[in-house]
Every structure is written in C-alpha cells, then in structure tokens.
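Asker: predicted model and sequence follow; I will ask about them next.
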Amino acid sequence: MKPLILAVAAAAAVATASQAAAPAIAVSDAWARPTPPGATTGAVYATLTNRQPIADALLSATSPEAAKVEFHSMTMTGGVMHMNAVTGPQKLQPGVALRFDPGAAHIMLVGLKAPLKLGGHVTVVLRFARAGVITVEAPVSNAAPDGMAGMKM
C-alpha cells in the first residue's frame, strides 16, 4: 500500500510543478513596426491570453527604449480614425485574449530613445495585478507574425 501512496503523491507533485511552470499570462505574436529616423513614437502589437482561472488586469507597461508606454485604442468617427489613450486597468477575463493589433488597440511607445530598426527588437515590461511582471521581446518587422497573417495593415 505504501508504494501506491508514494506514487500518487509523486504524480500530484509533478502535476503541481507543471501547472506552476505555465505562465499565468501567455504572450504571443509580439512585434513592432520599424520607425523612420527622428520618430518619437512607435507601436508594439501582441496577444495576451489569461491562463488563470480568475480575472487579471494589465496595469501598466514600461520600456527601456521609450520615455513612457501607453495603451491606445483606435476608433473610426465620421470616416476619420481617432487614437485615444486608454486609462485604467485593461481587464483580462479567464481564457480570454486581449489583442493589440494594427489599426486597433496597441501598445504605444512614447519618447523613443532611438528609431526601431528592422531586424532589431524592442523590450516591453508588462505589469499585471495578479500575474506580476512579464517581459516581452518584440521583434521589429515590416510584417505581422504568422498568427496574424491576413490582417489588413
């Protein structure tokens, strides 16, 4: 009987360790467009999926490549595209993805210290209410990752 109890306990420990290793927030399809020389702003796109059984919130972001990072939304009014800073936490429900896409919500880098160059990368540090801090390395590219293929740019 003792070997059975030990086997069950070992299996439970492995299962718990596997669950702990999975990130609470999955980040996919992260990328940024290159910026022209002298540009002071740039945008980062990514998909954030909450893998937790409870809601979380994206509170803020920073980047060593920019003076500040903001979250923006895009809306169309009377045929004119408007960009608005989004204040307050960005809610992430369990199992739901928060998408930052071209022409829609995006992560705005304000006060770039240098242009974002094709083939380079940009670091964005995301801070969540429950998941803590997640660092994202977004490649600088002219094209969206495969997961975003077919998207109008």
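Answerer: Cool, got the structure. Numbers count the residues shown, from 1 in each chain.

Asker: for the rest of this, base every contact and every neighbour count on C-alpha atoms.
Answerer: Noted.

Asker: can you map out the strands along this structure?
Answerer: 25-32, 41-50, 56-62, 66-77, 80-86, 90-92, 97-100, 106-112, 121-128, 132-139 (DSSP state E).

Asker: and the nearest residue to residue 103 once chain neighbours are set aside, what does it touch?
Answerer: Nearest residue to residue 103 in three dimensions, chain neighbours excluded: residue 74, at 6.4 Å (CA to CA, 6 or more residues apart in numbering). Residue 74 is in contact with 81-84, 103-105, counting by CA atoms under 8 Å, 6 or more residues apart in numbering.

Asker: buried ones from those, can you make that a ChimeraX selection?
Answerer: Here is the ChimeraX selection string for the buried members of the contacts of residue 74, based on 16 or more other CA atoms under 10 Å:
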select :105
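
Asker: of the strands of the chain, which is nearest residue 14?
Answerer: When the strands of the chain are compared by CA to CA, strand 25-32 sits nearest residue 14, at 21.0 Å.

Asker: coming back round to it: any idea which of the contacts of residue 74 is closest to residue 61?
Answerer: residue 105 (14.4 Å).

Asker: what's the closest non-adjacent residue to that closest one?
Answerer: Excluding the flanking residues, the one nearest residue 105 by CA to CA, 6+ apart is residue 73, at 4.1 Å.

Asker: also this one, for the comparison:
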Amino acid sequence: MMKRTILAAVAALAIMPVSAMAEADKMSDGMVEMKKHTIGNLEVEHARLRATPPNAKVAAGYLTVENKGGEADRLIGGSVDFSDRVEIHEMAVEDGVMKMRPLADGLEIAPGEEVELKPGSYHLMLMGMRDTLKEGETRTLTVEFEKAGALTMDVPVVPFAMSGDSGHAAEHKEH
C-alpha cells in the first residue's frame, strides 16, 4: 500500500498542472530547439521529456503529431533505453475527479488533424524509470505508430517546474 502511495505521488509530480507546465514550456521553447520529424504522412514536433527528481519511477513526455495523410493512424506506444515501457496516457474527469489512465488502444490521429500531447491531457508515460532525466540533456525517444511505424528522435529534457503545483497526488492512485 505504501509503495503504491509513493508511486502515485511520483506520478503526480511527473504530470503537473497545465499552468505550471505552460510556464516551463515558455522557458524551454526559448532555450531548446525542438525539431520537426516526419514519418509517413505524420509530422511530429515539440517532442520533449520532463526532468525528474532523483529516484523517480515515472516520467512524462510530450509532443505534437499532425496527420497530413488521407487515413487515420494511431500512436500506440514507444520505447527508451532508460525505462521499462512507454505508454500513452490521458488525464480525464471521471465522476468529478481528474484521473490519469492508460489508453490501451493508443491515440488516434485522424486525417488532417493535429493532436497535442501536453500536461493535463494526453501524454507519454515512461514507467519503471532506471535513470534520472536532467534538465538540458538530450535523450533518445522512439514513438510507434500503428501504420507509419517507429520514429526515433533525440529530444531535449526540459525543466521540471514546481511553481503552481497544487498537489495532485490523490488523482493518480493507479500509478
């Protein structure tokens, strides 16, 4: 029980409120060049990972995917060499409570649509972290799409902002 509570608290720190992340994104956009990558009919940009506190077991990643093709594709997962797995998660309100949950079937990117993975919404959840992500580092991230395949990118690790954190540990009991 205690282990689950601690893991929930770490997950909450990895997925911070939108206001705090928006502030950090403004800082990181000015300091780090975030490249555009193309695979098939998909354009992926603004890919980044959040710095983690020491010994964190989870981390979060964000990016934007635009489908310039004529048929839907689906972001189904990913991988890194410093965590056990990369899952696609969403934040959603259930019974008046904000909860984080994995998307077992991945995330659809419809033709002509742009989907943003961002704090407080859809995001990459890196589970079973084996290393600390430090601000200013560049790490290799692979994201996998159902049709377009795997895309490997070098992405920046951006600041872990603490301002505006309202303590959402209770919202992430599943982690």
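Answerer: Everything's here; your move. What you see is a predicted model; the values in this text were computed from it and never measured.

Asker: follow-up on the earlier one: of the contacts of residue 74 of the first structure, closest to residue 39 of the first structure?
Answerer: Closest approach to residue 39 of the first structure among the contacts of residue 74 of the first structure (CA to CA): residue 83, at 17.2 Å.

Asker: leaving out sequence neighbours, find the closest residue to that closest one.
Answerer: Counting by CA to CA, 6+ apart, the residue nearest residue 83 of the first structure is residue 74, at 4.6 Å.

Asker: aligned to the one you found, what sits in the second structure?
Answerer: In the second structure, the residue equivalent to residue 74 of the first structure is residue 91, according to TM-score structural alignment.

Asker: repeat that for residue 125 of the first structure.
Answerer: Counting by TM-score structural alignment, residue 125 of the first structure lines up with residue 142 in the second structure.

Asker: which residues touch residue 136 of the second structure?
Answerer: 156-159.

Asker: rerun that using 6 Å as the cut-off
Answerer: residue 157 (CA atoms under 6 Å, 6 or more residues apart in numbering).

Asker: gap between it and residue 157 of the second structure?
Answerer: Distance of residue 136 of the second structure to residue 157 of the second structure, given as CA to CA, to the nearest Å: 6 Å.

Asker: nearest residue to the equivalent of residue 67 of the second structure over in the first structure other than its sequence neighbours?
Answerer: In the first structure, residue 67 of the second structure lines up with residue 50, judged by TM-score structural alignment. Spatial nearest neighbour of residue 50 of the first structure, chain neighbours left out: residue 25 (4.7 Å); criterion: CA to CA, 6+ apart.

Asker: again with residue 110 of the second structure
Answerer: Nearest non-adjacent residue to residue 110 of the second structure (CA to CA, 6+ apart): residue 72, at 4.3 Å.

Asker: residues in contact with the one you found?
Answerer: 109-111.

Asker: list which of those residues are still in contact in the first structure.
Answerer: Counting by both residues aligned by TM-score structural alignment, their matches' CA atoms under 6 Å, the contacts of residue 72 of the second structure that remain in contact in the first structure are 109-111.

Asker: can you point out the buried residues in stretch 96-114 of the second structure?
Answerer: Buried residues in stretch 96-114 of the second structure, defined by neighbour count with 16+ other CA under 10 Å: 99-102, 106-111, 114.

Asker: pick the one among those residues closest to residue 129 of the second structure.
Answerer: Distances from residue 129 of the second structure to those, taken by CA to CA, are shortest for residue 102, at 16.8 Å.
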